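Enquirer: quick one: sequence plus predicted model below, questions after.
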Amino acid sequence: MTTVTMIEKPTEETGFADGPALRAALRGADYIADPDLATVVHLATVLGRPLLLEGPAGVGKTELAKALAEVAGRRLIRLQCHEGLDDSRALYEWDYARQLLHVQMLRDRIGTDLAAFDTLEEASAHLAAKDFGLYSETFLAARPLLAAILSEEPVVLLVDEVDRTEESMEALLLEVLAENQVTVPEIGTFTARTRPWVVLTSNDTRELSAALKRRCLHYHLGYPAAGRERDIVAARAPEVEPAAIAEVVALAGELRDLPLRKSPSISEVIDAARIAAVLAGTGTTAAERPELLYAALLKYSTDVELVRTRKGGAPSGPAEATGRPDRTTVAADPANTTTAVFRGHGGRGRGGN
């Protein structure tokens, strides 16, 4: 096996002196990160280690990778993970249509060559020894992982929602994460031209393998504290009065303390705040009609039923409210005080996953 891409050891600078400098840069890209998060991200870029962000959906994990690419001037390459994802969609596949066209173009020439042989065995041996160029970079369709390795410019590789794939898919990531390279059996090993900054996100729907975690720096993003969340909503929805924002954020905090199937994300809280602003225009407050905010905050009928039961003073256990055993979810975990937040202007800024 040959190494087809001979590359100098990456020497590119991160462009950020330290964590505070990176934090300031992210703020300029409408992403407000906690000091600890900014420091961990900076360390990942300096050490060349992948960064694994775990936590509930909607707290800004995906948006961090986007903002990092923006402030660093790097192209973002995104691999959206899902059940059934395989190497042909993550690494590479062969362009069979182009290969077939290539064979058709060579057909007459091949026929002339084979006419010189008296036996089928001789003709077959000749074909086996002949290199028709079918398995070369010309016919290689690079998918996100290989595209990041082949890129001549620095990139940020986002492996989004890695927990949605099967564990077997994690094994395909290890060579990229550990060696910054991808091996194509028919050709050889491609080594990164410039070391990609790798960000993996997980919504904690399953436990990731120890081998994957061992290769990454890790940071858990949780829901922001109430004061910080009020600041987020105020920045993203400036048309909403502070009192209404406080009511919506307080309601979201109460809901997150319940064993819901899905707790409200930050982006959903922003939507609820905008609903509150519309209601205020009709003389109705969120405190008077909190159930009207459930359209934004609650996305499952069982969650709506549970909340209405609790608010109505019925027995507190979810088994009584929903007829199902009590359950807990990652989204119901207490908020992480070291979380990241993001802001926008007039509702046009960043959301998050």
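Expert: Thanks, I have it.

Enquirer: when you work out contacts or count neighbours from here on, use the C-alpha atoms and nothing else.
Expert: Will do.

Enquirer: residue 36 looks like it's in a strand, true?
Expert: No. With DSSP: H, G, I helix; E, B strand; the rest coil as the criterion, residue 36 is assigned helix and is not in a strand.

Enquirer: residue 16 versus that one, what's the distance?
Expert: 15 Å (CA to CA, to the nearest Å).

Enquirer: again, but for residue 313
Expert: 53 Å.

Enquirer: can you pick out the residue with more neighbours from these two?
Expert: residue 16 (17 against 8; other CA atoms under 10 Å).

Enquirer: quick one, strands of the stretch 201-350 of the chain?
Expert: 217-220, 341-342 (DSSP state E, counting those that start in this stretch).

Enquirer: my error: substitute the stretch 1-150 of the chain in the last question.
Expert: Using DSSP E, counting those that start in this stretch, strands in the stretch 1-150 of the chain cover 31-32, 51-54, 75-80, 92-94, 140-142.

Enquirer: how about the ones you listed in JSON lines, adding mean neighbour count and distance to residue 232?
Expert: Formatted as JSON lines, these follow (neighbours: other CA atoms under 10 Å; distance: least, CA to CA, whole Å):
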{"stretch": "strand 31-32", "mean neighbour count": "24", "distance to residue 232": "9"}
{"stretch": "strand 51-54", "mean neighbour count": "24", "distance to residue 232": "20"}
{"stretch": "strand 75-80", "mean neighbour count": "20", "distance to residue 232": "25"}
{"stretch": "strand 92-94", "mean neighbour count": "17", "distance to residue 232": "40"}
{"stretch": "strand 140-142", "mean neighbour count": "18", "distance to residue 232": "38"}
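
Enquirer: closest one to residue 125 among those strands?
Expert: Ranking those by proximity to residue 125 (CA to CA) places strand 92-94 first, at 24.3 Å.

Enquirer: before we move on, the earlier item: just put the strands of the stretch 1-150 of the chain in CSV and tack on distance to residue 148.
Expert: As requested, those are exported to CSV (distance: least, CA to CA, whole Å):
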stretch, distance to residue 148
strand 31-32, 24
strand 51-54, 16
strand 75-80, 7
strand 92-94, 11
strand 140-142, 9
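
Enquirer: take the one below as the second:
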Amino acid sequence: MRTPGELAEALDRVGYLADEGLATAAFLASKLGRPLFCEGEPGTGKTALASALARALNVDLVRLQCHEGIDATQALYDWDFPRQLLHLRATDGPGREEDIYTRRFLLARPLLRALESAPCVLLIDEIDRADDEFEAFLLEVVSEHAVTIPELGEIRAAEPPLVVLTSNRTREVHDALKRRCLYHWLDHPDLERELAILRRRVPGVSERLAAQVVGAVRRLRAAELLKPPGVAEAIDWAAALLALGRTELDARTAAVTLGAVLKYREDADRVTAAGLEAVVAG
């Protein structure tokens, strides 16, 4: 891809509608070899961006899902202890350390797979769920595109992967990691772009139903909810209505399908008490 516009067109062909700012950020991350740090509300397309980039660039997607307590063993590599033990028993001896700490007994986790399978897109998803120690560990991978395994030495990517980090901002990620990245905030799309996304992701949805769903979702976002719906929820809602054979959204239909768009009981109760007629009106 020679320009951000060409990358936007390639993303469009695989079903991801990126605006100019996002396409430029992804293009620069690819050209400069810098990680792209995507932050924003849940459901705004951060994770989907990494998947679309992999398809648009025709490379593999390697995903590391972060969670509380994740450590280097889960993210980088581990040793296959059962196979090592079987090897020692088969050789009928204590064995030498260099015999069992070889590549044949190494279990590659996502980070190591990304370094060895590059070019690829490495998605480090929801980094805000990990702890400070794991962030510090990531610095070597993000900045050097290399890791050190004591028994084997340094493993360096022949070609740096395109790294996409996502955060829902449940906590602030440290500056040391952010400084090594290009940053982009993903907000909810404007009305026309959200309609285009919905029509693209839910084939068969009518113009009227798409407009009703997008309008209702945007009104729900304006309410004081614990988790306002994102684009992903709008897509789910439209797909649910289409599966039920509905051609328009009314208060009764909204009531029985509300679980597709609101994922907290408190939000559903609040919206229902206020009246679903106001949500679907317009």
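Expert: Now that the structure is in, tell me what you want to look at. A quick note: this is a predicted structure, and the numbers were derived from the prediction, not measured.

Enquirer: hang on, the earlier thing: ranking the strands of the stretch 201-350 of the first structure by burial, who's on top?
Expert: strand 341-342 (a mean of 28; mean count of other CA atoms under 10 Å).

Enquirer: what helices or strands is it leaning on?
Expert: Judged by 3 or more CA pairs under 8 Å, 6 or more residues apart in numbering; DSSP states H and E, strand 341-342 of the first structure is in contact with strand 31-32, helix 226-236.

Enquirer: between those, which gets nearest to residue 251 of the first structure?
Expert: helix 226-236 (10.3 Å).

Enquirer: who touches residue 296 of the first structure in this structure?
Expert: 268-269, 271-272 (CA atoms under 8 Å, 6 or more residues apart in numbering).

Enquirer: what are the buried residues along stretch 239-246 of the second structure?
Expert: 239-242 (16 or more other CA atoms under 10 Å).

Enquirer: what do you get for stretch 236-256 of the first structure?
Expert: 236-238, 240, 244-249, 251-253, 255-256.

Enquirer: in the second structure, what range does stretch 255-264 of the first structure match?
Expert: The aligned range for stretch 255-264 of the first structure in the second structure is 220-229, by TM-score structural alignment.

Enquirer: need the contact partners of the matching stretch.
Expert: 43, 217, 261-264, 266-267, 279.

Enquirer: what about that stretch, how long is it end to end?
Expert: 7 Å.

Enquirer: how about stretch 130-139 of the first structure?
Expert: 17 Å.

Enquirer: same check on stretch 280-287 of the first structure?
Expert: Using CA to CA, the two ends of stretch 280-287 of the first structure sit 11 Å apart.

Enquirer: what's in contact with it?
Expert: In contact with stretch 280-287 of the first structure (CA under 8 Å, 6+ apart) are residues 244, 247-248, 276, 279, 292-293.

Enquirer: run the last query once more with 10 Å
Expert: Stretch 280-287 of the first structure has contacts (CA atoms under 10 Å, 6 or more residues apart in numbering) with 240-241, 243-245, 247-248, 251, 272-279, 292-293.

Enquirer: equivalent analysis for stretch 84-100 of the first structure, please.
Expert: Contacts for stretch 84-100 of the first structure (CA under 10 Å, 6+ apart): 78-81, 102-106, 132-148, 159, 164-166, 168-169, 172-173, 176, 182-184.

Enquirer: just the buried positions in it, please.
Expert: 85-86, 89-92, 94, 99.

Enquirer: which bit of the second structure covers that stretch?
Expert: Going by TM-score structural alignment: stretch 84-100 of the first structure matches residues 69-85.

Enquirer: how long is the matching stretch from one end to the other?
Expert: First residue to last in stretch 69-85 of the second structure (CA to CA) measures 28 Å.

Enquirer: returning to that earlier point: filter the buried residues of stretch 84-100 of the first structure down to the ones in helices?
Expert: Of the positions in those, 89-90, 99 sit in helices, assigned by DSSP state H.

Enquirer: CSV please, covering the residues you listed and showing distance to residue 54 of the first structure.
Expert: Formatted as CSV, those follow (distance: CA to CA, whole Å):
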residue, distance to residue 54 of the first structure
89, 23
90, 21
99, 41
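
Enquirer: and of the residues you listed, the nearest to residue 210 of the first structure?
Expert: residue 90 (20.8 Å).

Enquirer: so for residue 229 of the first structure, which of the strands of the stretch 201-350 of the first structure sits nearest?
Expert: Across these, closest to residue 229 of the first structure is strand 341-342 (CA to CA), at 7.7 Å.

Enquirer: coming back round to it: so how far is the match of stretch 255-264 of the first structure from its chain's centroid?
Expert: 21 Å (CA atoms, centre = their mean, to the nearest Å).

Enquirer: my read: residue 163 of the second structure touches residue 33, true?
Expert: Yes. Assessed by CA atoms under 10 Å, residue 163 of the second structure is found in contact with residue 33 at 8.6 Å.

Enquirer: neighbour count for these two, which is higher?
Expert: residue 163 (27 against 19).

Enquirer: translate that one into the numbering of the first structure.
Expert: With the correspondence set by TM-score structural alignment, residue 163 of the second structure lines up against residue 198 in the first structure.

Enquirer: quickly note the distance from that match to residue 165 of the first structure.
Expert: From residue 198 of the first structure to residue 165 of the first structure the distance is 17 Å (CA to CA).

Enquirer: report the contact partners of the closest residue to residue 158 of the second structure other than its chain neighbours.
Expert: The shortest distance from residue 158 of the second structure to any non-neighbouring residue, by CA to CA, 6 or more residues apart in numbering, is to residue 118 (6.9 Å). The contact partners of residue 118 of the second structure, taken as CA under 10 Å, 6+ apart, are 59-62, 157-162.

Enquirer: and for residue 272 of the second structure?
Expert: 251, 254-255, 258, 266, 278-279.

Enquirer: before we move on, back to that, between the strands of the stretch 201-350 of the first structure, which one is nearest to residue 205 of the first structure?
Expert: Nearest of the strands of the stretch 201-350 of the first structure (CA to CA): strand 217-220, 13.7 Å.

Enquirer: now do that closest one: distance to the chain's middle.
Expert: 14 Å.

Enquirer: please name every helix or strand in contact with it.
Expert: helix 35-47, strand 51-54, strand 197-202 (3 or more CA pairs under 10 Å, 6 or more residues apart in numbering; DSSP states H and E).

Enquirer: for the ones you listed, which one sits closest to residue 223 of the first structure?
Expert: Going by CA to CA, the one of those nearest residue 223 of the first structure is strand 51-54, 11.7 Å.
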